[in-house]
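**Student:** From the sequence below, what's the structure:
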Amino acid sequence: MTGVVKLRAGGSHLQQIPNDPRHLEALLDFYAGAGVDCFLQDDPVDWVALTRAQAAQRAQAGSQVASSAQPQQPRQQTPASNFQGQATAPPVPAAPIAAQIGAVPPASMGQSPVLPDREIIAAARDLAASAPTLDELRNCLSAFEGCNLKLTAKKLVFADGNPEAKLMFVGEAPGRDEDLQGLPFVGRSGQLLDRMLAAIGLDRSSAYIANVVPWRPPGNRTPTPQETEICKPFILRQIELVNPDVLVFLGAASAKTLLGVQDGIRKMRGRWMTYPCKGREISAIATYHPAYLLRSPLEKRLSWRDFLAIKQKLGEKAAD
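**Tutor:** Just a heads-up that it's a prediction; the model follows:
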């Protein structure tokens, strides 16, 4: 029988999820991907709210905060009410909680979560534009602290393949296998991509492969629009530095992000488009993501047509 499981979230709200093994398994996988491995206390703590308070105090303190050894204290919050109308206690400050349960709040883990805003996006643009080479761009991404996905990811997934190749693939974000190895498309979907390349006489030495988002989202969830926007300047610069003749979007997400189109993948795939880059127009095409083809093998016939079109386009470019 399928019922409803109620989970407390944020201290004062309830989140309802279906009591179905698949949903529960997905939720547990999300928590595991985010680094949660045990329950420490009965009531949850909104670390993001504490981080906002600490950020506000750091902004008021200015440069003195950097040299101060005193822990940050959150703002006093008014008591909230739960779903039964009963008053609930305000969140406990981070330092006492850490002392009571032996946990370390995110703000003291070497890098604090950040609130995505226009300043962070502008900083990402400036940093990406300052990279003259792909190696420098990788270093810039490794040092970039503006995306919270870096907190939960194990490795930066920058790129794979030949940076001198005339063919470039762009996906959305890495998964579990990619996060472990630090390379894009190395899991089951990556193995299928390798076979698809081999079918048209190519391999990874003939292509360059990257993602819009270079860090794995917890639990393989979809990146938020803010996370995508923060990472977007780096993939734009990556495409500029590779400067391919043919650009292939694996799935609709990367095409929508980089081309600004709103069509779904069924309507978009197989249609040649143009991607403006460094004063020239790159031939671009979208095709099904290999992960989707693993779930829907009947669609492989359409991807085969796309890859034949890619092979033909590369031949035309080489002949020009």
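**Student:** drop to CA atoms for contacts and neighbour counts, all remaining ones
**Tutor:** Fine.
**Student:** max-length helix in this structure?
**Tutor:** Looking across the chain with DSSP state H, the single longest helix is helix 300-319.
**Student:** Can you name every helix or strand that that one contacts?
**Tutor:** helix 188-199, strand 246-250 (3 or more C-alpha pairs under 8 Å, 6 or more residues apart in numbering; DSSP states H and E).
**Student:** Report back the residue of this structure that's furthest from centre.
**Tutor:** residue 86 (38.3 Å; C-alpha atoms, centre = their mean).
**Student:** Not counting its own residues, what contacts the helix or strand containing residue 286?
**Tutor:** Using DSSP states H and E, residue 286 falls within strand 280-287. Here strand 280-287 makes contact (C-alpha atoms under 8 Å, 6 or more residues apart in numbering) with 244-252, 255, 265, 268-276, 303, 306.
**Student:** what's the answer for stretch 126-135, then?
**Tutor:** By C-alpha under 8 Å, 6+ apart, stretch 126-135 touches 137, 140, 233-234, 237-238, 241-242.
**Student:** Please repeat the previous calculation with a cut-off of 6 Å.
**Tutor:** The contact list for stretch 126-135 (C-alpha atoms under 6 Å, 6 or more residues apart in numbering) reads 137, 234.
**Student:** how about this one, so we can line them up?
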Amino acid sequence: MSHPPAEIGAREAALEALLAFYVDAGVDLALDEAPHDRFAEPDRPQPRGEQARPAPAPSEPRQPAAPAFAAAASADETALAACATARGATSLDELREALAAFDGCALKATAKNLVFADGTPGARVMLVGEAPGREEDIQGKPFVGRSGQLLDRMLSAIGLDRGSVYIANIVPWRPPGNRTPTPQEAAICRPFIERQIELCDPDVLVCLGGPSAQALLGVREGILRTRGKWFDYETGRRTIRALATLHPAYLLRQPAQKRLAWRDLRALRKVLDETAGAARS
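**Tutor:** Just a heads-up that it's a prediction; the model follows:
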């Protein structure tokens, strides 16, 4: 039975609208190749008194499950490979190339682009967030969506812009659906961001949000308890002053907390002015 062209066109338009809704909602990955009908009627229970037929014996004996330590050993090997790859880079350009060729993190397979950094290498201030979002994945640059626009305004309030800072993330690939990176994913990527900080060699490191502060500063408290505090970050060559503050995405959800972020920005500006004065004298 053929359908009129108008009906076919209406169906295609409805499908396109549905797909656009999924993309806007952050759903951009199918977990299975074949669709599943979640509304299908489940198997009916057997009536009482009717004995269930015994399951047929398997034709081949089942293979024993792999020991749990095998997966752990594989994860450790991947982490060691990440460390070796990151340490082998002698410049930010080499680190970017090494990260683009690194296949140890599964997020690379689902992301569109590597989101390495933005801003000026060697800037006095380096800001580190958690992971890219949809807009960042599309453009290949960190903090270009709504939270990035707010970050630009925050920097402008203390006389900074993207040309005077360097911006990166703990994880350089977007997790599917903007989910939180798993501890294993963050651990695999951490050697790269640590080497990135070392090669950028800023005077001040700013951790945007709790996950960034926990990964780089080793804190265990929430960001509301950590923000505004100064820490020492060791690069192996020197000690860098580090500040934890609220992530712009959090401020978009909780605008009333912008007053706390403003205090942190003023503290950052004060330290930059003091260190600049000390360098001139």
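**Student:** What is the resulting TM-score of the chain superposition?
**Tutor:** Once superposed, the chains reach a TM-score of 0.76 (TM-score structural alignment, normalised by the length of the second structure), with 231 aligned residues with a C-alpha RMSD of 2.7 Å.
**Student:** if we can go back for a sec, relative to helix 300-319, how tilted is the strand holding residue 286 of the first structure?
**Tutor:** Using axes from the mean of the first three to the mean of the last three C-alpha atoms, to 10 degrees, the direction of strand 280-287 of the first structure lies 160 degrees away from that of helix 300-319.
**Student:** The helix or strand following strand 280-287 of the first structure: which residues count as buried?
**Tutor:** Sequence-wise, the next helix or strand downstream of strand 280-287 of the first structure (DSSP H and E) is helix 290-295. Applying a neighbour-count criterion of 16 or more other C-alpha atoms under 10 Å, one finds 290-291, 293 buried in helix 290-295 of the first structure.
**Student:** Next: stretch 183-197 of the second structure.
**Tutor:** Using 16+ other C-alpha under 10 Å as the test for burial, stretch 183-197 of the second structure gives 185-197.
**Student:** Of those residues, which is the nearest to residue 31 of the second structure?
**Tutor:** Taking C-alpha to C-alpha as the measure, residue 31 of the second structure lies nearest residue 185 of those, at 18.4 Å.
**Student:** any idea what that closest one aligns with in the first structure?
**Tutor:** Counting by TM-score structural alignment, residue 185 of the second structure corresponds to residue 227 in the first structure.
**Student:** do residue 120 of the second structure as well
**Tutor:** Per TM-score structural alignment, residue 120 of the second structure is aligned with residue 162.
**Student:** can you pull the contacts of that match?
**Tutor:** Contacts of residue 162 of the first structure (C-alpha under 6 Å, 6+ apart): 205, 207-208.
**Student:** As JSON lines, those residues with distance to residue 312 of the first structure, neighbour count and secondary structure would be great.
**Tutor:** Listed next are the contacts of residue 162 of the first structure as JSON lines, based on distance: C-alpha to C-alpha, whole Å; neighbours: other C-alpha atoms under 10 Å; DSSP: H, G, I helix; E, B strand; the rest coil:
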{"residue": "205", "distance to residue 312 of the first structure": "18", "neighbour count": "12", "secondary structure": "helix"}
{"residue": "207", "distance to residue 312 of the first structure": "15", "neighbour count": "21", "secondary structure": "coil"}
{"residue": "208", "distance to residue 312 of the first structure": "18", "neighbour count": "23", "secondary structure": "strand"}
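**Student:** Looking at those, which is nearest residue 8 of the first structure?
**Tutor:** residue 208 (44.4 Å).
**Student:** tell me which element residue 140 of the first structure is part of?
**Tutor:** According to DSSP H and E, residue 140 of the first structure maps onto helix 134-143.
**Student:** ok so residue 244 of the first structure is a strand residue?
**Tutor:** No - Residue 244 of the first structure is assigned coil when assessed by DSSP: H, G, I helix; E, B strand; the rest coil, not a strand.
**Student:** What's it aligned with over in the second structure?
**Tutor:** By TM-score structural alignment, residue 244 of the first structure lines up with residue 202.
**Student:** Just to check, its match is in contact with residue 121?
**Tutor:** No - Residue 202 of the second structure is beyond contact range of residue 121, at 8.8 Å (criterion: C-alpha atoms under 6 Å).
**Student:** follow-up on the earlier one: which one, of the helices and strands packed on helix 300-319 of the first structure, ends up nearest to residue 153 of the first structure?
**Tutor:** helix 188-199 (19.0 Å).
**Student:** quick one: contacts of the closest one?
**Tutor:** Contacts for helix 188-199 of the first structure (C-alpha under 6 Å, 6+ apart): 203, 290-291.
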